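Participant: sequence unknown, structure follows:
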C-alpha cells in the first residue's frame, strides 16, 4: 500500500543565521498563497550563486506559493594596525619642498597625514576565493532556512487537514439531515404533488392536457432533490480520498468546492420547505468555510 504524501500549507516563515570570519548573516524566508510557484530573492551584490541555490532548493521542496527570501550580511569592523607609507610620504615631502621654495607655506602634519596613501590601514581587497567561501557558507544557511520553511508548511498543512476533515463531517451531517427532512419522505412528496396537481386541474380557464402534463412533470422534477444529495455524497467521498491521498491537492480541492456549491445552490432553489431551506443555507455556509481553508493548501 502506497504511503500517503503529507499535505502542505502555502503559508509559513523560517529564519536561520550563520557567521564566518568577520562576516555574519541572517536568512529569512516566508511563503504566502499563490497560484503557482514564484520565488523572489534579495541578497548583497556579488552573491548571485545564492539565488541559484535557493531556486534549486525551493523547487525541490515546494510545489506552490509565493516565496520571498532575504539575505542580510554584516561585517565586523577590524582593528588592523596603521602603517606609515614612508616611500609615498617622501615623495609628498619632496613636492612640498618644491612648492615651499616657490613661496608657499610649509604643509602641516595633519594635512600630510590626511593625504590618501600616506597612512596604510592594512585592509586588503577581498580575494575571489574568499568571496566563494563566503557564498558557500551563506548557501548552507539558505538551505537550512528553506528546509525549515518546508517543515513549517507541512506542520501547518497537518493542522489544516484536521480542520478540513471536520468541515467535511459537518457537510456530510447536513446532507443526511436534508435527506431525512420530512418534506423529502415519499408520503410527504406524494401529498404535496397531489395538492399542486389538483390546483392545476382546478385552474380557470382549464389547462390543456399537454400543458397539464408539462406542469406536473416540472413539479415532480423541482420537488426531487435526490440527484443533488447523491452528488453531494459523491463529492464528500472524493474530498476525503484526496485528503487521504495527500500531496499537492489544493487545486483539485478548490475545483471540488465549486461542485459542492453548485449542488447546495440547487438544493436551496428546489426547496419549498423552511427546514430544508435552513439546512441548505447551513450547508452553503459550511462549504464556504471549507473553501476558505482549501485556499491555503498547496
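Facilitator: Here it is on my side, so go on. These figures come from a predicted structure and were not determined experimentally. Numbering: from 1, shown residues only.
Participant: hey, let's count contacts and neighbours off CA atoms from now on
Facilitator: Fine.
Participant: top helix in the chain by residue count?
Facilitator: When the chain is parsed with DSSP state H, its longest helix is helix 128-179.
Participant: Check which helices and strands it sits against.
Facilitator: The contact analysis (3 or more CA pairs under 8 Å, 6 or more residues apart in numbering; DSSP states H and E) places helix 128-179 against strand 12-20, strand 23-32, helix 48-61, helix 226-245, helix 274-294.
Participant: possible to save the ones you listed as CSV with distance to residue 201?
Facilitator: Formatted as CSV, the helices and strands packed on helix 128-179 follow (distance: least, CA to CA, whole Å):
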stretch, distance to residue 201
strand 12-20, 65
strand 23-32, 62
helix 48-61, 68
helix 226-245, 27
helix 274-294, 26
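Participant: now these as JSON lines including mean neighbour count?
Facilitator: Output for those, formatted as JSON lines (neighbours: other CA atoms under 10 Å):
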{"stretch": "strand 12-20", "mean neighbour count": "18"}
{"stretch": "strand 23-32", "mean neighbour count": "18"}
{"stretch": "helix 48-61", "mean neighbour count": "15"}
{"stretch": "helix 226-245", "mean neighbour count": "16"}
{"stretch": "helix 274-294", "mean neighbour count": "18"}
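Participant: out of the ones you listed, nearest to residue 181?
Facilitator: helix 274-294 (6.6 Å; CA to CA).
Participant: now that closest one and helix 128-179, what's the angle there?
Facilitator: 170 degrees (axes from the mean of the first three to the mean of the last three CA atoms, to 10 degrees).
Participant: ok so, going back, the longest helix of the chain vs helix 226-245, what angle?
Facilitator: Using the same axes, to 10 degrees: helix 128-179 against helix 226-245 is 150 degrees.
Participant: Next SSE downstream of helix 128-179?
Facilitator: Counting by DSSP states H and E, the next helix or strand C-terminal to helix 128-179 is helix 186-201.
Participant: in that next one, what's buried?
Facilitator: By 16 or more other CA atoms under 10 Å, the buried positions in helix 186-201 come out as 189, 192, 193, 197, 200.
Participant: got another, please set it beside the one above:
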C-alpha cells in the first residue's frame, strides 16, 4: 500500500528530518539512506520500522540540518605546534631562514596532524532520531489507513454490483429452462422417431437439473457476505480477502459454464469484470 510520512525533531543546533515512502509489495523491502554518523543507529531504526510496516517497498531518508559549521576532519593542534617547532629549530640550526608559508603545508601532511573521525551521537540525539522516525511512521500509518478506507469502500461497492447482477439472472432462469425443453422436443420431432414420453420427461428433468445454478448463487451470496464481514472486522485482511475473491470466482465461472443462455452469459461477464477489479485492488491491502 502506498503512503508517505515525515517526522522532525529539533536539538540545540540541529534539526533531524525523517521521510518514509512506501509502495505496494508482497514482502518488506526496506531501504535506509542516512548520514554516516547515524550508521550506528541503523539496526535500531530497521527494527522500529519493521515492527510498524509489515510489507511494502519502503524507502527511508534521514537528513540533518545544522546551524554550526562542522567537518569530520580534526586537526591535532598540539602535534601541529610540536612538528612546527622542531622544523623551525632544525632550520635555525642549519642557518636557514624559516618560510612559514612553505612549512605549514609540510606540517599538515605529517602523520596524525589531520585525522578524519566519525563522532558518536549523544543519547539526546539518538532519542531525537527515534522520535522523528516514530512521528514519520505515525503519519505513514494515517496515510495508509485513509487510503485503505477508500479501497475497502470501492471493494464493497463492487461486491454489491456482483450481487446485483446475480439477482438479475433470476428472471432469465425460467425462460432458459423452457427454451432448452422446447429445443430438445423440436430436435426429437425432426428425427421422426417414437419415444417413451415418461422416460423423456425423466431424462429432461435430469438434464435440466444439471443446468440449475441455485447452489452456485447461494454459495456466491455466502462468499459476498463473508467478504463484507472480513473487510469490516479484521486487521490485515488483504490475504484473506484474496482467498474469498478466488472462491467467488469459482462460483461465477460455474454459473457461466451452466448458463446456456445469452442474457445470463452477459451478466456473468459483468460479474467477472467486477471480480477482476476486486482482485487487483485486494493486492493493495495489507
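Facilitator: Perfect, I can see it now. Keep in mind that this is a model prediction, so the values were computed, not measured.
Participant: Can you pull the TM-score for these?
Facilitator: Remark: TM-score between the superposed chains equals 0.79 [TM-score structural alignment, normalised by the length of structure 2]; 276 aligned residues with a CA RMSD of 3.6 Å.
Participant: could the buried residues of helix 186-201 of structure 1 be laid out in TSV, adding distance to residue 53 of structure 1?
Facilitator: Formatted as TSV, the buried residues of helix 186-201 of structure 1 follow (distance: CA to CA, whole Å):
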residue	distance to residue 53 of structure 1
189	66
192	69
193	69
197	73
200	75
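Participant: Please identify the residue in structure 2 that aligns with residue 73 of structure 1.
Facilitator: Aligning on TM-score structural alignment places residue 73 of structure 1 opposite residue 64 in structure 2.
Participant: same thing with residue 278 of structure 1?
Facilitator: Alignment note (TM-score structural alignment): residue 278 of structure 1 maps to residue 266 of structure 2.
Participant: ok, now residue 257 of structure 1?
Facilitator: Match for residue 257 of structure 1 (TM-score structural alignment): residue 245.
Participant: Does that match touch residue 280 like I think?
Facilitator: No. The pair residue 245 of structure 2 / residue 280 is not scored as a contact, 10.4 Å apart, by CA atoms under 8 Å.
Participant: Relative to its centre, which residue of structure 2 is most distant?
Facilitator: residue 95 (76.1 Å; CA atoms, centre = their mean).
Participant: which SS state does that residue fall under?
Facilitator: coil (DSSP: H, G, I helix; E, B strand; the rest coil).
Participant: distance of it from residue 81 of structure 2?
Facilitator: When distance is defined by CA to CA, to the nearest Å, residue 95 of structure 2 is 21 Å away from residue 81 of structure 2.
Participant: Next: residue 6 of structure 2.
Facilitator: 47 Å.
Participant: Tell me the counterpart residues of stretch 155-163 of structure 1 in structure 2, please.
Facilitator: Using TM-score structural alignment, stretch 155-163 of structure 1 pairs with 146-154 in structure 2.
Participant: So what touches the matching stretch?
Facilitator: For stretch 146-154 of structure 2, contacts defined as CA atoms under 8 Å, 6 or more residues apart in numbering pick out 1, 231, 281, 285.
Participant: What's the match for residue 18 of structure 1 in structure 2?
Facilitator: Counting by TM-score structural alignment, the partner of residue 18 of structure 1 is residue 9.
Participant: surely its match meets residue 16?
Facilitator: Yes. Using CA under 8 Å, residue 9 of structure 2 makes contact with residue 16 at a distance of 5.2 Å.
Participant: circling back: shouldn't the match of residue 257 of structure 1 be within a helix?
Facilitator: Yes. Counting by three-state DSSP, residue 245 of structure 2 is part of a helix.
Participant: Which residue is the nearest non-sequential neighbour of it?
Facilitator: Leaving out its chain neighbours, the residue that sits closest to residue 245 of structure 2 by CA to CA, 6 or more residues apart in numbering is residue 279, at 6.7 Å.
Participant: ok, now how distant is residue 232 of structure 2 from residue 159 of structure 2?
Facilitator: 13 Å.
Participant: And residue 216 of structure 2, by the same measure?
Facilitator: 16 Å.
Participant: Specify the angle between the longest helix of structure 1 and strand 12-20 in degrees.
Facilitator: Going by the same axes, to 10 degrees, helix 128-179 of structure 1 makes 160 degrees with strand 12-20.
Participant: mind checking the SS state of residue 68 of structure 1?
Facilitator: strand.
Participant: any idea how far residue 67 of structure 1 is from the closest residue to it other than its chain neighbours?
Facilitator: What sits nearest to residue 68 of structure 1 in space, not counting adjacent residues and going by CA to CA, 6+ apart, is residue 40, at 4.9 Å. Using CA to CA, residue 40 of structure 1 is found at 6 Å from residue 67 of structure 1.
Participant: who has more neighbours, the two?
Facilitator: residue 67 (24 against 13; other CA atoms under 10 Å).
Participant: can I assume the more buried one is in contact with residue 36?
Facilitator: No. Residue 67 of structure 1 lies out of contact with residue 36 (CA under 8 Å); the separation is 10.4 Å.
Participant: give the contact list for the aligned partner of residue 235 of structure 1 in structure 2.
Facilitator: In structure 2, the residue equivalent to residue 235 of structure 1 is residue 223, according to TM-score structural alignment. By CA under 8 Å, 6+ apart, the residues touching residue 223 of structure 2 are 244, 245, 247, 248.
Participant: May I see the buried residues of the helix or strand harbouring the last one?
Facilitator: It stands for residue 248 of structure 2. Taking DSSP H and E as the definition, one finds residue 248 of structure 2 inside helix 238-259. Within helix 238-259 of structure 2, the residues scored as buried using 16+ other CA under 10 Å are 238, 240-242, 244-249, 251-253, 255-256, 258-259.
Participant: do stretch 83-91 of structure 2 as well
Facilitator: Those would be 83, 84, 87, 88, for stretch 83-91 of structure 2 by 16+ other CA under 10 Å.
Participant: From the residues you listed, pick the one nearest residue 169 of structure 2.
Facilitator: residue 83 (96.5 Å).
Participant: For the closest one, what is the enclosing helix or strand?
Facilitator: Residue 83 of structure 2 belongs to helix 77-93, assigned by DSSP H and E.
Participant: The next helix or strand after that helix packs against which elements?
Facilitator: Later in the chain than helix 77-93 of structure 2, the nearest helix or strand by DSSP H and E is helix 100-108. In terms of contacts (3+ CA pairs under 8 Å, 6+ apart), helix 100-108 of structure 2 is packed against helix 77-93.
Participant: end-to-end on stretch 28-45 of structure 1?
Facilitator: Stretch 28-45 of structure 1 has its terminal residues 17 Å apart, counting by CA to CA.
Participant: Not counting its own residues, what contacts that stretch?
Facilitator: So stretch 28-45 of structure 1 is contacted by 10-16, 50-51, 55, 58, 62-73, 145-146, 149, 295-296 (CA under 8 Å, 6+ apart).
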